[in-house]
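> next comes the sequence, and after it the predicted model I'd like to discuss.
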Amino acid sequence: MCQKITLSRKGAAHISYCAQCKFIYIWHNNLMLIFSLPQFKSFKKYTESPNFNEDFYSFPDGENRLILRTPNSDICFSFTEDEWTNFYAAMEEAEYMQGVYQLIY
């Protein structure tokens, strides 16, 4: 069983790392994303693209949400502005903390 180390927690976003299997786990409400370290860095870099942060759409409930497209065109994730702010801040902090843990271990 993995012994996960919490790298960051912001709002509903919780990011942890397992030193045994070397995976980063992102938990957000009903989402769970699992990345290798290179995949995590690639995912984070993708979310930094200039056009990405402008992809807010009005949903039927009247709230604007950012759409995060996945490689499978049938699956997209959506975030309110506050959720996205927390999610992205958690990724920033997790990347930093993972580097710290890598130096320690």
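Yep, it's here. Computed from a predicted model, the values in this text were never measured in an experiment. Numbering: from 1, shown residues only.
> going by C-alpha atoms from here, please, whenever you check contacts or count neighbours.
Will do.
> for the helix ranked longest in the chain, name the packing helices and strands.
In the chain, taking DSSP state H as the definition, the longest helix is helix 81-104. Packing partners of helix 81-104 (3 or more C-alpha pairs under 8 Å, 6 or more residues apart in numbering; DSSP states H and E): strand 4-10, strand 13-18, strand 64-69.
> switch to 6 Å and redo it
Packing partners of helix 81-104 (3 or more C-alpha pairs under 6 Å, 6 or more residues apart in numbering; DSSP states H and E): strand 4-10.
> list the buried residues for the longest helix of the chain?
83-84, 86-91, 93-95, 97-98 (16 or more other C-alpha atoms under 10 Å).
> from the residues you listed, which is closest to L68?
W84 (9.9 Å; C-alpha to C-alpha).
> roughly how far apart are the residue lying closest to the closest one once chain neighbours are set aside and E93?
Spatial nearest neighbour of W84, chain neighbours left out: L66 (7.4 Å); criterion: C-alpha to C-alpha, 6 or more residues apart in numbering. Per C-alpha to C-alpha, to the nearest Å, L66 is found 21 Å from E93.
> check it against this one:
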Amino acid sequence: MCETRVLATHGTALISQCAECKVVYIWQNNLLFTFNMSRFNAFKKFVYDLEFDERSLPFPDGADRAVLRSPEDSISFAFTREEWMDFKWALDDASCMMEVYKIL
């Protein structure tokens, strides 16, 4: 793994990026997403077009969670409302920090 710099943290979401190869790492609890820049931007747009209430359903523990499908049909991710908002805020903040680093 590259040596990364943290771009954003919100709740259990942390987004970092390698200064050299520009790979973006999104850490969410025990999940790790890895993207190049174009895939990160596409993923961010995809997530921002989704609404929690439209994607959520009650889980066995009684909590409502938004389900986000992965490219692998047998794997989906589930976020509580708070995790979902933290995740979206982290994506937004990370994009802003990427722009700052471009300017520098």
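That came through, no problem. Model, not experiment: these values are computed from the prediction.
> next one: the longest helix of the first structure to chain centre, how far?
Centre-to-centre, helix 81-104 of the first structure and its host chain are 8 Å apart (C-alpha atoms, centre = their mean, to the nearest Å).
> I would like the residues contacting that helix, please.
With C-alpha atoms under 6 Å, 6 or more residues apart in numbering as the test, helix 81-104 of the first structure has contacts from 7-11, 13.
> of these - the most surrounded one?
L7 (24 neighbours; other C-alpha atoms under 10 Å).
> how about stretch 18-30 of the first structure: buried residues?
19, 23-28.
> show me the residues you listed that map onto helices.
Per DSSP H, the buried residues of stretch 18-30 of the first structure never map to helices.
> next up, the contacts around H14 of the first structure.
H14 of the first structure neighbours (C-alpha under 6 Å, 6+ apart): 8, 26-27.
> ok, those vs K45 of the first structure, which is closest?
I26 (15.4 Å).
> pretty sure that closest one contacts L33?
Yes - judged on C-alpha atoms under 6 Å, I26 of the first structure makes contact with L33 at a distance of 5.0 Å.
> rewinding a little: I75 of the first structure: which of the buried residues of stretch 18-30 of the first structure is nearest?
Of the buried residues of stretch 18-30 of the first structure, the one sitting nearest to I75 of the first structure (C-alpha to C-alpha) turns out to be H28, at 15.9 Å.
> ok so, going back, hang on, the residue nearest to W84 of the first structure packs against D55?
Yes - at 5.5 Å, L66 of the first structure and D55 qualify as touching, with contact defined as C-alpha under 6 Å.
> now do the shared contacts for the two.
Counting by C-alpha under 6 Å, 6+ apart, L66 of the first structure and D55 have no common neighbour.
> three-state assignment of P71 of the first structure?
Under the three-state scheme (DSSP: H, G, I helix; E, B strand; the rest coil), P71 of the first structure adopts coil.
> any idea how far Y57 of the first structure is from it?
Distance of P71 of the first structure to Y57 of the first structure, given as C-alpha to C-alpha: 19 Å.
> tell me which of these two has more neighbours.
Y57 (14 against 7).
> and I15 of the second structure, how far from E3 of the second structure?
Using C-alpha to C-alpha, one gets 13 Å for the distance from I15 of the second structure to E3 of the second structure.
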